[in-house]
Each structure stands twice: as structure tokens, then as C-alpha cells.
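# sequence and predicted structure, then a few things I'm wondering about:
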Amino acid sequence: MERKAVIIGATSGIGRALAEELHSRGYALGLTGRRVERLEELKNSLGKNVKIQFMDVTKTRDAIDQLEMLIRELKHMDIIVLNAGVSNFRGSTMWKTEKRVIDVNIRGFTALANYSFDYFEKKGNGHIVGISSVAGHFGYGLSAAYNASKAFVSTYLQGYRQRANHSKADIAVTDIIPGFVESEMTDGKPGMFWVAGKDKAARQIANAIESRKNRAYITKRWWLVGWVLKLVPNWVLDRI
């Protein structure tokens, strides 16, 4: 039976690369994003079995309606990947910058994760995939809201995994935890290491999805950084 996946935030970076990887594995796809011209270009490059839908996740009610519409077009859905996210939004003030990160990475994510769980519970099965980050393991003064938002994503997904364990439905919940991956977010930023190519990252993410893993570091070596960060005392992290 043909597998079907929606990717929220598919216009660039990890989202686009994952769309290409899953399509190559035979998935029918629903792809969303704010930049419609990029969605149309991606659809044309992939060919058949691709539906696209404009979505601004900060407009939460509209985003839920648009996701429902996309699922109806595809008849049903097996996997929903919550990938939409921003880091250093260029606002005119600190508050505008951090509010944008919160609106996209927390409010938008939460609204769509909640809808996805309810949809899969009624359907009887499904798979929620969220994209967090190694950055969620610690606070950082230059991107406090971003790091905090990714910690929220991981903790929220853990809570929903617990909910799934108590549900009659067969629902998998996967937390994808990338380190540095080629994207518009990382272009030109200093101090990066172990930067993964988008295609390699997408392959590992797709493998983790198909294995229904609870969590997966991307690339795999980042589990070591995650482990070390959990051991570092707060007084050390506070001096970064």
C-alpha cells in the first residue's frame, strides 16, 4: 500500500531534502510552506504523487484547516513531519525577534502536533515526527528563544509519546535531533563543525522514520555531544 507523508516546512533545508528522499522511496507527499513559488518548483522537480499547500504556521487556525485540506486531497495520511522553524529572525527589536521564534517554533508546532495526534487517534494509527535540535540541550544567550523552543519541542514530543503509549491507537512519535546541517539557517555562520550535507541528513532522518525510532541524532555522531551536554554542570554552561 502506498505510504503517504506530509512535511510541514518543505521549501528549503532539511524539509526539502527529506521530501526528495521520501519521494525517491515511493511516498506520496503533501508539502507545505510560505514560499509558494518554491513549493511549485519542488513539485515540478519531483513529478507525480505530490500535493502542495501554502501554510503560515503562525496562523494556527488557518494552518490546521490547510493541513486538513491536504489530507483530504491525499485521501489519508500515515506520517506528519513538523519541520517548520526559524532561528535568528531579523526583527527590529529583541522582542520582535524572539516573538517570531516563539510563534513559529512553539505556537505553530504545538497547534499542528495536537491536531496530528487527534487525527491519528481517530484513524487508529500514524506517525508524528518533530524536528528539534541539539541546541535544545542548553541555553545560549545569542539565541535564547531558539534553544528554548527546541527544548520545548523535545519535551513536548516525549509527553505525546507517553500519551500514545496509553492510547488504543498505534501512534509512533519520533524526535529528530539534528546538529549542524546545510541550510539557510547555517549559511555563513562561524564556529560550526560536523556540518552534514542535506542529502545525508535526509537519508538518516528517513531511516529513523521508517524504523519508528523514539529519537534520532542527525548525524549519528551528535549523540556524543548530546550525552556530554547532559553531564556538563550548569555553572559551566552559564559561562558560555
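Nice, I can see it.
# C-alpha from now on. contacts and neighbour counts both.
Will do.
# can you point out the buried residues in whichever helix or strand residue 51 is part of?
Assessed by DSSP states H and E, residue 51 sits inside strand 50-54. For strand 50-54, burial by neighbour count (16 or more other C-alpha atoms under 10 Å) applies to 50-54.
# what's the closest of these to residue 23?
residue 50 (8.5 Å; C-alpha to C-alpha).
# how many other residues sit next to the closest residue to that closest one other than its chain neighbours?
Leaving out its chain neighbours, the residue that sits closest to residue 50 by C-alpha to C-alpha, 6 or more residues apart in numbering is residue 29, at 4.8 Å. The number of residues packed near residue 29 is 28, by other C-alpha atoms under 10 Å.
# adding another structure so you can compare the two:
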Amino acid sequence: MKRIVIIGATSGIGREVAKLYIQKGYRVGIAGRRLPLLEDLQSLNPANIVIEAMDITLNDATNKLTALIDKLGGMDLFLLSSGIGFQNYDLHLEIELNTACTNVDGFMRMVISAYHYFCKQGYGHLAVISSIAGTKGLGIAPAYSATKRFQNIYLQALSQLAHMQHKNVYFTDIRPGFVSTDLLKDGNYPFLMSPSKVARQIEKAIKQKKRVVVIDWRYKILVFFWRLIPSCLWRILPIKTK
């Protein structure tokens, strides 16, 4: 029986992905900050679901990840779904720093730990849910778009490192467009997708071992044209969601 660890499974995309892998017969280890929500998900299949409450921004998160893997009996697939993001038009420092703390510090804490585990084991698949926001710097959410770009580049570098070290580790950078979750409750976003739809596409991309996947086709088109816009023009575009 294959084993997957999902960090950030208390709500949104992570929760839907966890439910999907449970249905597919995986043993699933789930983690998040809110223990009651983890316990609620565990009640769906107590025999094949183990839980661990953790905050990825804290130093003890690596030890808790190790404990979760031990309870699960090992790990074949790792998915990081934890992340925060806010529109910050007035550029409040606390919002920017908190975003970086989760999306950079917490991200590295989890990804590096998972990478070392897979290297020691001799194989594994490491997947992260980043965002299309890393394509261009969004004026309404500077820290969010910058940290997502950081994640994109970090996974690219880590994939190269694994090749240099001759490690049998696969990487998947999952870049969804706008998904109807609590993360996007502070604005009006186009082409909103349901978490369950996104979860199905994530499972498919991981199964196919795709290196980078943009979800869904509408956002693939959007990202294609975003990349063609020169910086001098991008700077004057009034991108708003409120």
C-alpha cells in the first residue's frame, strides 16, 4: 500500500487531495495547525489515516514531520499544500513578513526535510502546490507573488541538485489558478475553480510525474500571455480583484 504525507490538509485543496488519495486506497498522513479538523478527516478512514498537528513556521515542525512519517510507516509521496496569501494594497509590513514566514521559511523547512528523507530512502516524489502568482509580480500582493516565485525557482534548483547527486527523487510544481478557498476570500477573482476539481487534476499530474503543471487550461492560456507582456507594460496594468 502506497503512503502519502500531505502538509496543510485541514481545509481547501489539501483536504480534497487527502480525501481523493484515501478513496484510492493509500495510507495517508495528514498535518495542519487545527487538530479538530484533522481528527474530523481521520474519522473517514481511521485505519488508513494518521494525523499530526503542526505549524510549519515553527522549528519543531521537522520533528513532527518525522513523527508523522513514522506513524504512517514510511513515505512514498510528499505534498506540501500549506501556504498563505493576502492582498496588501497598503503594504502592511506584518502581512508581508507573515507571508514570507510561511511561504519561504516554512516551505524550506518542510521541503528540505522531505528531500533528505527521500535521499536516505533511495526514492520518492516531492510535490508542492505553489501558484500561477509566481509568473509575474502582482502589485496587489507583492509578498504572495514573490514567495510563490521563490518556490518555483527553489524546486527547479532542487530538481537539478537531485540530478547532480544522482538521487531518484521526482519533483512536481503544481501551479493552480484561482481556487474557491478561504485563501481567496478577500476579493473577486475570475475563473474560480472548485477544490475538488483541482484535487483531481493534481492527482493526475502527480501520477504522470509532471515536473510543472498549471491548473487548469484557462490559466495555461493566461500564463502564456502574461509571460509575453514586457515589464514596461506590466508596470502600468491596473490588476485588481476588488
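It's in. For clarity, every value in this text was computed on a predicted model and none was experimentally measured.
# ok, back up a step: quick check: the gap between the aligned partner of the residue nearest to residue 50 of the first structure in the second structure and residue 9 of the second structure.
Mapped onto the second structure by TM-score structural alignment, residue 29 of the first structure lines up with residue 28. Taking C-alpha to C-alpha, to the nearest Å as the measure, residue 28 of the second structure falls 11 Å from residue 9 of the second structure.
# and if you look at residue 172 of the second structure?
For residue 172 of the second structure, the distance to residue 9 of the second structure - C-alpha to C-alpha - is 18 Å.
# likewise for residue 3 of the second structure?
Look at residue 3 of the second structure and residue 9 of the second structure: by C-alpha to C-alpha, they are 15 Å apart.
# counting neighbours, go ahead and name the busier of those two.
Just comparing residue 3 of the second structure and residue 9: by other C-alpha under 10 Å the higher neighbour count belongs to residue 9, 28 against 20.
# who's in contact with the closest residue to the more buried one other than its chain neighbours?
Leaving aside its chain neighbours, residue 9 of the second structure sits nearest to residue 15 (4.3 Å; criterion: C-alpha to C-alpha, 6+ apart). When the contact criterion is C-alpha atoms under 8 Å, 6 or more residues apart in numbering, the partners of residue 15 of the second structure are 8-9, 41.
# kindly report the same for residue 96 of the second structure.
Residue 96 of the second structure is in contact with 88, 142-144, counting by C-alpha under 8 Å, 6+ apart.
# and it, that's in a helix?
Yes: judged by DSSP: H, G, I helix; E, B strand; the rest coil, residue 96 of the second structure forms part of a helix.
# show me what it lines up with in the first structure.
Using TM-score structural alignment, residue 96 of the second structure pairs with residue 98 in the first structure.
# and that match, how far is that from residue 141 of the first structure?
Per C-alpha to C-alpha, residue 98 of the first structure is found 12 Å from residue 141 of the first structure.
# same check on residue 24 of the first structure?
40 Å.
# where in the first structure does the helix ranked longest in the second structure fall?
Ordering each helix of the second structure by length in residues (DSSP state H) puts helix 142-164 first. Counting by TM-score structural alignment, helix 142-164 of the second structure falls onto residues 144-166 of the first structure.
# show residues contacting that stretch.
For stretch 144-166 of the first structure, using C-alpha under 8 Å, 6+ apart, the contacting residues are 86-88, 98, 101-102, 105-106, 109, 130-133, 135-140, 170-175.
# residue nearest the middle of the first structure, spatially speaking?
residue 83 (2.4 Å; C-alpha atoms, centre = their mean).
# so stretch 204-220 of the first structure matches what in the second structure?
Under the criterion TM-score structural alignment, stretch 204-220 of the first structure matches residues 201-217.
# touching that stretch from outside, list them.
17, 127, 132, 170-177, 198, 220.
# can you add secondary structure and give those back as a markdown table?
Converted to a markdown table, the contacts of stretch 201-217 of the second structure look like this (three-state DSSP):
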| residue | secondary structure |
| --- | --- |
| 17 | helix |
| 127 | strand |
| 132 | helix |
| 170 | strand |
| 171 | strand |
| 172 | strand |
| 173 | strand |
| 174 | strand |
| 175 | strand |
| 176 | strand |
| 177 | coil |
| 198 | helix |
| 220 | helix |
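# got these as CSV, with neighbour count and distance to residue 154 of the second structure columns?
What follows is the contacts of stretch 201-217 of the second structure, written out as CSV (neighbours: other C-alpha atoms under 10 Å; distance: C-alpha to C-alpha, whole Å):
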residue, neighbour count, distance to residue 154 of the second structure
17, 25, 23
127, 27, 12
132, 23, 15
170, 21, 14
171, 23, 11
172, 25, 12
173, 25, 10
174, 26, 13
175, 24, 14
176, 22, 17
177, 25, 20
198, 21, 23
220, 17, 21
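# might one say that residue 182 of the first structure is in contact with residue 196?
Yes: with contacts counted by C-alpha atoms under 8 Å, residue 182 of the first structure reaches residue 196, the gap being 6.2 Å.
# look at the closest residue to residue 104 of the second structure other than its chain neighbours and say how many residues are nearby.
Excluding the flanking residues, the one nearest residue 104 of the second structure by C-alpha to C-alpha, 6+ apart is residue 147, at 6.2 Å. Residues near residue 147 of the second structure, counting by other C-alpha under 10 Å, number 28.
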